[in-house]
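J.: how would this look folded up:
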Amino acid sequence: MAHIVVLSGAGISAESGLPTFRDVGGLWKQYSVHDLASPGGWERNPQLVLEFYNTRRQQAREAQPNAAHTALAALESQHRVTIITQNIDDLHERAGSSNVVHLHGEIMKARSSVDESYLVEMNDQDIALGDLCPQGKQMRPHVVWFGEMVPMLESAADIVATADVLLVVGTSLQVYPAAGLVDCARPNCPITVIDPGEDVKVKGATIIRKTACAGVPEWIASLKL
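T.: Alright, predicted model coming up:
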């Protein structure tokens, strides 16, 4: 059974109506990424950071998986599929994908600000100032902020190295270190990039200039493994 590895990014979730980090809009436009998504911003104003991520969590709850998510989930009936996503939403899982690695964390979980192993599923809840872990420290979103290490990066690199086929969808491959994962693929591994933009360049890759919803089902239909 072929191992298909998928690197997914914000573009696949955008088609479900989820704004990218820089497109959240509204009152958040007045703040920088360093205010909302960095350890320094958390230190300065944890209430602001919690409100921002509570908003994003609500948006994720209201969004629904799209045709690209469901097509990738259905692919598991024929092949071994591992999805490595830069997205913090749970749309891949809700579509039915069973093997998802989140590089940048998961918006639907909270964790202790002093113990990364202490995780809580948020379900329909928000994180409030004063929500404490067993060590008596504030709970925070289970996401990787700018300036923090990406704990799943090494595991993701090992997974990419085992790919028989690599699909990149919904990401312009401009954000490092995640963008460097394509370089971990074996020299003979076929790579396909599905992205409607013109700025994605991967040496030796097949480029499909379509959105995720249009390109992923088309790519799957053309697979010959």
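
J.: C-alpha from now on. contacts and neighbour counts both.
T.: Will do.

J.: so how far is R61 from T55?
T.: Distance, T55 to R61, by CA to CA, to the nearest Å: 10 Å.

J.: same question, T70
T.: 17 Å.

J.: Equivalent analysis for S8, please.
T.: 19 Å.

J.: Quick check: buried residues in the longest helix along the chain?
T.: Longest helix of the chain, by residue count under DSSP state H: helix 46-62. For helix 46-62, burial by neighbour count (16 or more other CA atoms under 10 Å) applies to P46, L48, V49, L50, E51, F52, Y53, N54, R56, R57, A60, R61.

J.: Please give the structure of this sequence too, so both can be compared:
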Amino acid sequence: MLFIVLILVLAALGLLIAALVTANSLWAWISIGLSVAAGLLLVADFVRRRVARRRAAAALVAEPDEEPAAESSAAAVDEEPSAAEVAEDAEKPAGEPSTADAAVDEAPVDQTALLPTAGELVGTAEEGEPGEEPTAPADAEIVDELDAEVVVVDEHPRYHLTDCGWLADRDTIPISVKEARDLGFTPCARCTPDAHLAEAHRAKA
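T.: Below you'll find the model as predicted:
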């Protein structure tokens, strides 16, 4: 968008020079029209960026809260033996395993125990959301006051450095790190923006 605006401005400048040299008012009017078009494109680009930022913030706030406790309670109720199974177990000899014990032995291994935690995700374009960077308190105090630019992706909770490998070909929204944190975004564990920005700030200081 900015490249198109630059071309329009250069064309308008060239036509203005031609109008002054040739004393032709037509070139001047065309130059004015190109300047107006460039201004409209800048306004449209500004509005588009504001709308994208608001959508990203709204999507982050609207994410539903998970309720693992309720799901665990429902699973526990489903696994309780019925009255018929309890009566059947009471009639069996002492050495024979009960129905409830057999159900426990045959229960599948909890697959969630094999899944990596959020901080262990590699975060490539094919894999899931990258984990959250564990920011040191000293770095957090520095980053909270910085206006350095980071990028966010619509409907994703992390903010990243511009060269983060997880971004791949995703559409990004430039934003200051202070504003990103104020909106509730968290740092990416893959490109660790908080650590890099804090270190760069200390080096300048």
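
J.: TM-score for the pair, please.
T.: In this superposition the chains share a TM-score of 0.24, using TM-score structural alignment, normalised by the length of structure 2; 68 aligned residues with a CA RMSD of 4.3 Å.

J.: which of the buried residues of helix 46-62 of structure 1 lies closest to L167 of structure 1?
T.: A60 (23.7 Å; CA to CA).

J.: Could you measure from the closest one over to A74 of structure 1?
T.: Plainly put, A60 of structure 1 is 22 Å away from A74 of structure 1 if you go by CA to CA.

J.: can you check A212 of structure 1 too?
T.: 15 Å.

J.: what's the answer for H92 of structure 1, then?
T.: Applying CA to CA to H92 of structure 1 and A74 of structure 1 gives a distance of 11 Å.

J.: Looking at these two, which one has more neighbours?
T.: Ranked by neighbour count (other CA atoms under 10 Å), H92 of structure 1 and A74 place H92 first, with 25 against 16.

J.: residue contacts, the more buried one?
T.: P65, H69, T70, A73, V100 (CA atoms under 8 Å, 6 or more residues apart in numbering).

J.: Could you look up the SS state of the fourth one?
T.: The reference is to A73 of structure 1. helix (DSSP: H, G, I helix; E, B strand; the rest coil).

J.: Quick check: it touching L91?
T.: No: under the criterion of CA atoms under 8 Å, A73 of structure 1 makes no contact with L91, lying 10.5 Å away.

J.: and the longest strand seen in structure 1, what does it pack onto?
T.: Longest strand in structure 1 by number of residues (criterion: DSSP state E): strand 105-112. For strand 105-112 of structure 1, the elements it packs on are helix 46-62, strand 119-121, strand 139-143, judged by 3 or more CA pairs under 8 Å, 6 or more residues apart in numbering; DSSP states H and E.

J.: Out of these, the one nearest H34 of structure 1 is which?
T.: Among these, the nearest to H34 of structure 1 by CA to CA is helix 46-62 (10.1 Å).

J.: now that closest one and strand 139-143, what's the angle there?
T.: With axes from the mean of the first three to the mean of the last three CA atoms, to 10 degrees applied, the angle from helix 46-62 of structure 1 to strand 139-143 works out at 50 degrees.

J.: Quick one: work out the angle between helix 46-62 of structure 1 and strand 105-112.
T.: With the same axes, to 10 degrees defining the directions, helix 46-62 of structure 1 sits at 130 degrees from strand 105-112.

J.: which strands and helices sit next to helix 46-62 of structure 1?
T.: helix 33-36, strand 105-112, strand 139-143.
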